[in-house]
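Undergrad: here is my input; please provide its structure:
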Amino acid sequence: MTGRSAPALLRRPLLWIQLAWIAMLLGFAVGIPIYQAPDEVLHIDRVLAAGRDSGFGEFDERSLSPELTATYDAGFRHRNAPYGAMEAPGGERWNLDALESYEGNQAPNQLAQHPPAYYALTGAVRTAIVSMLPDDTWDFDREVLLLRLLNVAMVAPLPWLCARTARTLGMGVGSATLASLVPLCIPQLAHIGASVNNDNLLLLTSSVTVAAAAEVLSSRLTWGRTLVIGTSVMLALWTKAPAIALVPLVVVVAVQDLRRRRSDWPMVAALGGFLVAGSLYYVRSLLLHGDPVAGRDMGLPSRTTAFQPVDFTLTAMDNFSQSFWGKFGWLWVDLPGTWVH
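TA: Here you go, the predicted structure:
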């Protein structure tokens, strides 16, 4: 097999794998009942706040938007009546912008401690798209679907990025093809990827960082790769705290390249600048609140019984088996116990 024929051999299966992944994401985007994905209503609330220039506030200042509380109170909170607010035909359902005067019980939004990059980006795109069409086009269920599709776009390149990284690291065509299949082997990944969640921007930026870092380790640092790595890791850090796991990777890439070519120090310094910029949110939180990832105390009850290994194991296995499939069907369908057992 020649080096020229290998990419052509990979391209065809990769295309079908990529299309299958997108189809899987779209299926979840349409099939997941509104607000039933993990913390979806809280993420949507922050997206709406960002798009309306209402600011982000401090981690303990944000409560759910009145309009989201209205649609949530309509039945989506309870699996016995998940479609109460959607009984009206399309065009007659509630519009989020028309519900700002709703005076319900606004629950606290504990996700306000997350950095703002995902919400600012998604909110800006949402505002731009919504403004292109008449207001009566955007019933709240359609707007949630729009936000989900924006998230689908974020995670859609994952199979291609996996294959690219594998090939860059010297793996063969078969191994690269298998690498591209990894996202499809985790239904929960598609479930989260098709819902409104800041994990999706973190997945995209992390994957881009790893792919570009692999190119540097197998070749050398260039200004183009410096810009890609720096921008993606900075955006990842401004999206979610777990992105700190990317910092050691960037440091290794910079040190390894500098050992080989000392003349690359301006690019290495630029990478350091991106890391500093990415840390500013956490530095600010540390200075203001004494904690780099300050969060709201939700008043959860403390453990009152001794640790039970057997109960813990059974519960963990049960939750793992459910969450692996995105708990699809679990939160809104009641089945008689005799059927389940």
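
Undergrad: please count neighbours and contacts with C-alpha atoms only from this point.
TA: Fine.

Undergrad: which helix is the longest one in this protein?
TA: Among the segments of the chain that qualify as a helix by DSSP state H, the longest is helix 5-31.

Undergrad: for that helix, the distance to its chain's centre please.
TA: Relative to the chain's own centre, helix 5-31 is displaced by 20 Å; criterion: Cα atoms, centre = their mean, to the nearest Å.

Undergrad: next, the structure of the following sequence, for comparison with the previous one:
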Amino acid sequence: MHEATGYRAALTAITLLVVAVAGCWAVLTPAFRAPDEPQHVNSVLRLTYGGGWPAPGEALMGRAMDVAPQQAALESDIPSRHLNRDDVVQYTDLDPVPDQQRLEVSAKNALPEPGSIVRSLDTVDQMTQHPPLYYAAAATWLRATGTAEARWDQLLLSLRLFDVALLAPLPLLAAAAARTLLGDRPEARPTALVAAVGVLFVPMSAHILSAVTNDALVTLSGAVITWLVARVLTGDLRWWTATGLGLALGIGLLTKVMAAFAVPMVILAYLLAGPAGRRVLTDLRRTWWPRTARVLVVGVVAFAVGGWWWLRNLLVLGAVQPVGIPERWEPAPSAGLGYFVTTVLTAFTRSFFGDFGWLELRVPPPVYWSGATIVAALCVAGLVRRDSRKDAAVLLLLPVALWGGVVVNAWRHYVQTGWITAIQGRYLFVGLAALAAVAALGLRPRTGAVPWFVAGGALAAAVSLAFGFRGMYWGDRESASDAAARLAGWSPLSPGQLVAVGALTLVVAAVAVVACVRFAVVERTRRAVPTAATAASTATATDGASGSV
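TA: The predicted structure is shown next:
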């Protein structure tokens, strides 16, 4: 009982730490300065105020979202932008708009003017190329929290906190997947805790998934799918599990097309479900129909919940994934395959680990290449271990399929136009729980190492937050207090509230480390007691034998 309580306390503390770090990013990131955040907010407002879901390319930015990004100085350059532009105003040269002068969003300005037409590409909201589930859920959140009518900065923070709530189950699901695959083995709990804290070693995930984006919901869907696939791999062929998989996949499909890349993983999981070392072909001859029936249930439920949207696109719009915004670049000469490969590998890797803001604040190359090397090495270790080879291969199929799908799409566009687009590491976050679980399986840490990994994750999060603060708010020849004052000036929170958020995060980090130390002590004690009992039993038996001679 005590060891189970210690594990649950440690996992809860790690989850709270992940949530606290994401909350810090939610208040740190300048307004609308995350990929497509103005458009995501605009689509939420459209559904909040009854504007419907126009066809791709026909949705327009509302009046509020024409004004709010301007008041937020979105068109300026932050201090440490990877390429400062001389003809663009600097963020540090602008004074924050006073709170009382910031636009309040309401029914009067949330939607475009009646009869508005597309004037330029900047007026198009391309998000209607996606299904509407995330935006409908976020609209419900605004109504439930009473923030549908509020200053734009308060409304934006409310939506960011909604995404933080969607992020909260991610460490729990990564831990559940790893522990499910290891069963009752002694290393199961330490491995699960490391899987949970693994998301902190990908700082970009906290930055992106605390912004307003449909990636938050599809990432949660991918994490649930990963956990249920882990259950299937261990032999769980219950109908309820198949139904749950279909529901999670359908929710993902009604959010973003990225969820479709989980289908091969699900099918392979049912094909290989069962204990390691079984004769697959022999078993399949006997059980092919029960396994096929479960896959069919997954498919039917997933289609009923969200898959129908993509068939509807094909029938109505003539494309599975319609284009939400017209082509923005004139065709350019191709620079060749070598340029494509090096650009894609670099951009994908960098934006997976740290390309903050609107992909403008880049971490140094040694950071993201080191991160990629470590993750790859741990995944290979998971594949090499005999007792996790099958499980690791199935889970890795999700991030590999996502990576391959994005690259193929980018290559097609590159061949047609000469431009490389849509290469962003956030597209892999659907498989983030799978990556965390497989990396932990490859690592298999000792119990005593768990607190060190938690402390390391907390340190990685702190460094990334400091890097973001420095790069977004701290101008040349300025002090830290100048940067802090700028953050407070732009934030909807007061200086005292900002300090409280940071202090609370530090407290949660300390509690997480202490909880994991306690877990390690309890685990060691639990293992030492049977060893001592066995030794005592052996000594008694020996003494008895000696006395009888």
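
Undergrad: how about residues contacting the helix or strand that the longest helix of structure 1 is followed by?
TA: For helix 5-31 of structure 1, the following helix or strand on the C-terminal side (DSSP states H and E) is helix 40-51. Applying Cα atoms under 8 Å, 6 or more residues apart in numbering, the contact partners of helix 40-51 of structure 1 are 35, 55-56, 64-65, 68, 109-112, 119-120, 122-124, 126-127, 144, 195-198.

Undergrad: superposed on structure 2, where does helix 40-51 of structure 1 end up, distance-wise?
TA: Compared with structure 2 after fitting, helix 40-51 of structure 1 deviates on average by 0.9 Å (mean Cα distance after the TM-score superposition for structure 1).

Undergrad: can you give me the buried ones in that helix?
TA: 40, 41, 42, 43, 44, 45, 46, 47, 48, 49, 50, 51 (16 or more other Cα atoms under 10 Å).

Undergrad: what's the match for the second one in structure 2?
TA: This points to residue 41 of structure 1. Per TM-score structural alignment, the equivalent position to residue 41 of structure 1 in structure 2 is residue 38.

Undergrad: and the gap between that match and residue 53 of structure 2?
TA: 16 Å (Cα to Cα, to the nearest Å).

Undergrad: residue 35 of structure 2 too?
TA: 21 Å.

Undergrad: hmm, back to that, for the longest helix of structure 1, which positions count as buried?
TA: Of the residues in helix 5-31 of structure 1, 10, 14, 17, 18, 21, 22, 24, 25, 26, 28, 29 count as buried by neighbour count, 16+ other Cα under 10 Å.

Undergrad: which residues sit in contact with the first one?
TA: The contact partners of residue 10 of structure 1, taken as Cα under 8 Å, 6+ apart, are 173, 174, 176, 177.

Undergrad: which residue lines up with it in structure 2?
TA: So residue 10 of structure 1 corresponds to residue 7, using TM-score structural alignment.

Undergrad: tell me how far its match lies from residue 337 of structure 2.
TA: Distance of residue 7 of structure 2 to residue 337 of structure 2, given as Cα to Cα: 50 Å.

Undergrad: now do the strand or helix carrying residue 231 of structure 1: distance to the chain's middle.
TA: Using DSSP H and E, residue 231 of structure 1 maps to helix 223-237. The chain centre lies 18 Å from the centre of helix 223-237 of structure 1; the measure is Cα atoms, centre = their mean.

Undergrad: what's the average distance of it to structure 2?
TA: Its matched residues in structure 2 lie on average 1.6 Å from helix 223-237 of structure 1 after superposition (mean Cα distance after the TM-score superposition for structure 1).

Undergrad: and that helix, what does it pack against?
TA: For helix 223-237 of structure 1, the elements it packs on are helix 199-218, helix 246-260, helix 265-289, judged by 3 or more Cα pairs under 8 Å, 6 or more residues apart in numbering; DSSP states H and E.

Undergrad: can you do 6 Å?
TA: helix 199-218, helix 265-289 (3 or more Cα pairs under 6 Å, 6 or more residues apart in numbering; DSSP states H and E).

Undergrad: closest to residue 338 of structure 1 out of those?
TA: Closest approach to residue 338 of structure 1 among those is made by helix 199-218 (36.8 Å; Cα to Cα).

Undergrad: what residue in structure 2 is paired with residue 95 of structure 1?
TA: In structure 2, the residue paired with residue 95 of structure 1 according to TM-score structural alignment is residue 104.

Undergrad: now its match. Nearest residue, chain neighbours left out?
TA: Residue nearest to residue 104 of structure 2 in three dimensions, not counting chain neighbours: residue 151, with 4.0 Å by Cα to Cα, 6 or more residues apart in numbering.

Undergrad: export the buried residues of helix 40-51 of structure 1 to JSON lines and tack on distance to residue 316 of structure 1?
TA: Below are the buried residues of helix 40-51 of structure 1 laid out as JSON lines (distance: Cα to Cα, whole Å):
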{"residue": "40", "distance to residue 316 of structure 1": "23"}
{"residue": "41", "distance to residue 316 of structure 1": "25"}
{"residue": "42", "distance to residue 316 of structure 1": "25"}
{"residue": "43", "distance to residue 316 of structure 1": "26"}
{"residue": "44", "distance to residue 316 of structure 1": "29"}
{"residue": "45", "distance to residue 316 of structure 1": "30"}
{"residue": "46", "distance to residue 316 of structure 1": "30"}
{"residue": "47", "distance to residue 316 of structure 1": "32"}
{"residue": "48", "distance to residue 316 of structure 1": "34"}
{"residue": "49", "distance to residue 316 of structure 1": "35"}
{"residue": "50", "distance to residue 316 of structure 1": "36"}
{"residue": "51", "distance to residue 316 of structure 1": "38"}
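
Undergrad: out of those, who's nearest residue 300 of structure 1?
TA: Nearest to residue 300 of structure 1 out of these is residue 42 (Cα to Cα; 17.8 Å).

Undergrad: list the contacts for the residue mapped onto residue 209 of structure 2 from structure 1?
TA: The equivalent of residue 209 of structure 2 in structure 1 is residue 193 (alignment by TM-score structural alignment). For residue 193 of structure 1, the contact set (Cα atoms under 6 Å, 6 or more residues apart in numbering) comprises 152, 200.
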